[in-house]
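> got a predicted model here, sequence first, then my questions.
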Amino acid sequence: MTSAFILLSRSTFGQIFRSRIFLKNPIISLMFGIIITTILQSSSTVTSIIVSMVGSGIVDDVRSVIPMIMGTSITNTLVAFSQIGNRNEFSRSFSSGILMDVFNYLTTLILLPIEIFIDRITTMSDIFHRGGYLARVSGAIAAMIPEKQGINIQLFKVITKPLTKLIIQINETIITSNKTQQTIGKIYCYNETIKCKYLFRSMIEKFGDNIVGIILFICSLIILTGILLFMVKLLKSIIIGIIDDTLKKILHIQSHGWKECLLGYVFIIVGITGAILVQSSSVFCSILTPLVGLQVLSLERNYELTIGANIGTTITACFASLTQTGLFFRQSMQIALTHFLFNLSGCILWYILPYFHRIPIHLSRQIGYIVSEYRWFALVYITLIFFLFPLILLILALIHWIVASIFLLCIFLLIIFIIIIKYFQKTNPNKLPIILQSWSFLPRSFRSFSYWDHHLEIFIKYICCQRCINLIYPLNIIEKPLKEQYLSMKTQYLTALDHRFLVHTQQLNQLFEKYHAPIISIYESRYPIKNYVQDFYHSLTGKPTQGEKTLLTLIQTNLLSKEIKIHENEEELIDRIIVFDREKKKEISSCIVVGITK
């Protein structure tokens, strides 16, 4: 897929890489880095291209491309969609998928202003001792590295590269060159004398880069989707039983005090090692995302592994810089070290510092909760964070960097204001003005997702098939498996030693959540089971109950409705349950009716 996007993006990105306008403004550089990383689906690839640009002398000032390496990949978020069929799994996997996004955005929010501020207030020095914090520290380290002949270190790509070379071969130097008539797909190999042998060479000669790029993209997207679905099913089958228990024991190891702290760093080292082996943090974290959805891996442990993967993937850039030779070897090493320092600084900020490590996890989990209730918000999040917001900032930065800075400052202050108001609304609303004690003064469209959810549901019913509608708006209860499990549980409750109708709230709630029926509370009867049945049945039908009862059928009905259907030869046992009705947007009292006979 990366090769497909490189083929498609040559005409646009090549001009941008050669344009000095896009490299002079740090905000433009940052937004462009986010967009190109999203499109190419690999921060390692983007960093390697930037290293090659610096190593070849196309970019002579490392400071101009530092913001560009702060982009993040969308791959992990897309992997979460493979579990969209289950509300809870999708919520957990989406929280896991956006962990890297939240981490990178928060780190950028802190480090980019510091980088710009230090660069503006300090005087110019030599090429390795100017710029901001990242540029100066990485420059000082790079200046101490002796120049050597280029070497090429590959680990996981030793396996994958021979396979991909049979399909497509890319000449990445053409992206930033002035040879506009030459295709990115290689035509000649071995000193431009013999034509390369790979699957799409003849098509590139005949149709060019764009057509082949589209075909490759469609094929890779189909293969990626199939692999993701297969991986989730495979993981589900593997982790059931003994392997499930073993993995959970390993991944959910809990300690206290210094042991817990040390254990966290062990998982970070595991993440670093895993990312180095596959030479891609996106691939490594994409493997973890379904595990979080299946509750094999906790979000906290996944956070530690993600931090390690972010640091480990910078080793790929260091490997890429080692391939450079000549006068620009140290500059290419400097940009690789900058990528490493960026992720290391993020680790210090959002993991090592006390209390700060909770912020990325909390934000990811809250977004996951929203997505579990309103699945369409996942697409809104991707569009907003990876495309719309960077494009708006890019346009504003083209006008002037001060305009973009004011826009960012306004958004930041608005977020801080909302957080403070929500805190006081929950803890001490009396300290707030009456108008701010709730958000009712705002239009409903500004304060409630349910407003948009209602209108979107109406719109989707007109344009989508029933299968797509069920994905976005799943049924509250899947009847058949719920009937079987509920009857089994009910039988156990009825045979309780104290002969009382007992409801294990936690177990039943987990059962209903699994089938998309969020339970708010459950009515617990304190009557003996015989009296409970007699009283409840008599209050509904006016008929007395007699004899022993046997569980027979299970149906769902609304306790608030005027009519409750009672079969002539059956008597009913009703469990009152409070559930949340998505259509009416409110809590309602419902009941599970169990048919019983003599």
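Thanks, I have the structure now.
> from here on, just use CA atoms for contacts and neighbour counts.
Will do.
> mind checking how far Ala397 is from Asn25?
8 Å (Cα to Cα, to the nearest Å).
> whoops, I mixed them up, Glu479
For Glu479, the distance to Asn25 - Cα to Cα - is 58 Å.
> of the two, who's got more company?
Asn25 (18 against 13; other Cα atoms under 10 Å).
> would you check that that one makes contact with Trp401?
Yes: in this structure, Asn25 is within contact of Trp401 by Cα atoms under 8 Å, at 6.9 Å.
> buried residues of whatever helix or strand Tyr423 lives in, list them for me.
Assigned by DSSP states H and E, Tyr423 belongs to helix 401-427. For helix 401-427, burial by neighbour count (16 or more other Cα atoms under 10 Å) applies to Trp401, Ala404, Ser405, Ile421, Lys422, Gln425.
> also stretch 57-66?
Buried residues in stretch 57-66 (16+ other Cα under 10 Å): Gly57, Val59, Asp61, Val62, Arg63, Ser64, Val65, Ile66.
> and here is the other one:
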Amino acid sequence: MESQQQSTETNEVILEVLPIKVPQDQVTKKCARNDDPWELLEYKNKTTPWHQLNRSGKIKRVSLYFLKPIAVIFLLYTFICSLSIMGDAFKLLGGKTAGKALSENELLNNPICGLMIGILVTVLVQSSSTSTSVVVTMVAAGLLSVQPAIYIVMGANIGTSVTNTIVSMAQSKQRDEFRRAFGGATVHDMFNWLAVIIFLPLEAITHFLFHISSWIVDSFNVQVNENAEVELLKVLTKPITKKIIQVNKNIITDLAKGNEDAVSESMIKSICDKKEVIVPSVMTSLENVTVAENGTIWDTAVRNVTSMVNVTLVDGAKCHHLFSDTSLSDSTVGAILLLFSLFLLCTCLILLVKILQSMMMGKMAELVRKNINADFPKPFAFLTGYVAIIVGAGMTFLVQSSSVFTSTITPLVGMGLISLDRMYPLTLGANIGTTATGILAALASGSDKFQSALQIALCHLLFNICGILVWYPVPIMRRTPIKLAKHLGNTTAKYRWFAIFYLLMMFFMLPGAVFGLTLAGPMYLAGFGISFLVIITLIIVINILQSKCPTVLPKLLQNWNFLPVWMRSLQPIDNLITKSLSVFKRCCPCRPAINEQRPYAPVERVDTATLTNEQRPYTPVEQVDTAAVTSLNGTMV
């Protein structure tokens, strides 16, 4: 009896409550991968079959079939308009500063300083097309020689990718979408930086871009075409954007040329289609007149004298937009438009992604994924990427902006419809397509410096082509920018504040710091620059050896555990930011959700002595502390 009671007491075990399995037909979308968040998504169709719908359901579905494409076109059009408004806002906020920076000819002769000025100017005006056109105009006017202008257009290549980096932040709500979108945006940055790292010192030493472009210009008899300006997409967006704001971009060019009078002028247009007309006019003025008779001077008197003179008049119609008669400053109007454009951009992106996700179901999603991401049949599969480069160049030429094109396809990467491997050649093509604007500006320059203007435009094109030849044909080189972009995407998905830090660091703080060191003197720049490069190189080499061959390293360097946590991990900074934002727990995206931290229900104790055999579906397991469970993919750790 005593032994039976003892055995009954020892029958108490711990049961694990397993998560509920969701039926397959209730899953709206399922990731077509095991654990790789970068793989394309497979969208499952959970809509009700047609034969099961009633009359109102069929009418609703047919209506949505027609309304959703119209909504996508409208939102895409509004999204492009918001990008144009945001570019005008940045021109109002920093256009004059950019023009003044381009007028510093002494600083521009320094290759690194010219590169940083190109980055800052392009970020301030939010358009590499605008910055390169200004540089081409300065070269055509004889204010800037070709060689320093090459370094500026290299910087413009880097600065143009700031727009799609900003656009990717609109998908920060969903972790995996943000990961893919930020990686798709920064693969453009990685290529541009890697190309500059190779070709900036090479150009400074050998001037190969200068010599090749000079040979091309001298070999081909290219004529000036003052009507070379082409506007394709802008013809559709201008009717809307011109009603909101019109910016006089000629002031940036005037400041770059050294015209100090342009500082006092407003960049907000008040007179449109301004023309200077020379008109003959009659002018009467008081002058000293000498009265003489028979060669004898009698007197000198002040009398009215009438004469014919040519007068230059400014002719044009008054502009009609929201800020044509405003008394606000350029900076105030720019700040208002920047907030409005960012709100409009984020709204359009969120709605666009939602509608596309509802449309990309079943066969439609499969059709899009196969056509965009599929390779050509063997043995022509290697040509797929090069065709994507051509498509990217053509689309960028049509929209006349690499920022618009890359910003449009960035959300599709976040949705999992375009892979990062396909995004990469499309952005390379965008780099080539955006050079068309500079070439057209050179063809329309119509000055005695026409050949120099065309030469700098060709240098921009040759720089991008050389970058593609280095970083795309060879597989190991092609994977380098993609791996770097994936690393940034993974880091941003884990620490979402890192996206803002990256944006400020790469496009503002780093160029500004290098520019400041350049102003301090070449010795300061060389001292800090060489030390920084040596440290970065050592870190990269040690990281490679730690992953590939750690035995060749001293035991201390086989891992980074000897360093303080804040030097080898972003977690302490993340904890500090999370605590600082603890007031905004409900809206802060930095802290994982409760359900993500504890995907399993708490275990409970069950006295198996009171259960029958039919009530014992589980085998005994050990007790698990669910407070330590932080897995996000449904597995125990």
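Here it is on my side, so go on. A quick note: this is a predicted structure, and the numbers were derived from the prediction, not measured.
> any idea what the TM-score is?
Once superposed, chain against chain, the TM-score is 0.77 (TM-score structural alignment, normalised by the length of the first structure); 495 aligned residues with a Cα RMSD of 2.9 Å.
> ok so, going back, what packs against the helix holding Tyr423 of the first structure?
Judged by 3 or more Cα pairs under 8 Å, 6 or more residues apart in numbering; DSSP states H and E, the packing partners of helix 401-427 of the first structure are helix 389-399.
> before we move on, what SS does the aligned partner of Thr410 of the second structure in the first structure have?
Using TM-score structural alignment as the criterion, Thr410 of the second structure maps onto Thr289 of the first structure. Look at Thr289 of the first structure: counting by DSSP: H, G, I helix; E, B strand; the rest coil, its state is helix.
> wait, Thr289 of the first structure sits on Ser93?
Yes: Thr289 of the first structure lies in contact with Ser93 (Cα under 8 Å); the separation is 5.3 Å.
> need the overlap of contacts for the two.
Residues touching both Thr289 of the first structure and Ser93 (Cα atoms under 8 Å, 6 or more residues apart in numbering): Ala80.
> let me see the ranges of the helices in the stretch 151-300 of the first structure.
157-165, 201-207, 209-239, 242-251, 258-278, 281-293, 299-322 (DSSP state H, counting those that start in this stretch).
> which bit of the second structure covers stretch 451-459 of the first structure?
The aligned range for stretch 451-459 of the first structure is 572-580, by TM-score structural alignment.
> after superposition, how close is the matching stretch to the first structure?
For stretch 572-580 of the second structure, the mean deviation from the first structure after alignment is 1.8 Å (mean Cα distance after the TM-score superposition for the first structure).
> so how far is Phe450 of the second structure from the residue mapped onto Met53 of the first structure from the second structure?
Met53 of the first structure maps onto Met138 in the second structure when the alignment is built from TM-score structural alignment. Between Met138 of the second structure and Phe450 of the second structure the computed distance is 11 Å (Cα to Cα).
> cool, and Ile271 of the second structure?
Counting by Cα to Cα, the gap from Ile271 of the second structure to Phe450 of the second structure is 30 Å.
> looking at the two, which is more packed in?
The residue with more neighbours, out of Ile271 of the second structure and Phe450, is Phe450; 22 against 17, by other Cα under 10 Å.
> what lines up with the more buried one in the first structure?
Under TM-score structural alignment, Phe450 of the second structure pairs with Phe329 in the first structure.
> same question, Leu15 of the second structure
In the first structure, Leu15 of the second structure lands on no residue (TM-score structural alignment).
> what of Pro239 of the second structure?
Using TM-score structural alignment, the partner of Pro239 of the second structure in the first structure is Pro162.
> its match: neighbouring residues, count only.
Neighbours of Pro162 of the first structure using other Cα under 10 Å come to 10.
> what's it in contact with, if anything?
Contacts of Pro162 of the first structure (Cα under 8 Å, 6+ apart): none.
> report the separation between it and Thr316 of the first structure.
From Pro162 of the first structure to Thr316 of the first structure the distance is 18 Å (Cα to Cα).
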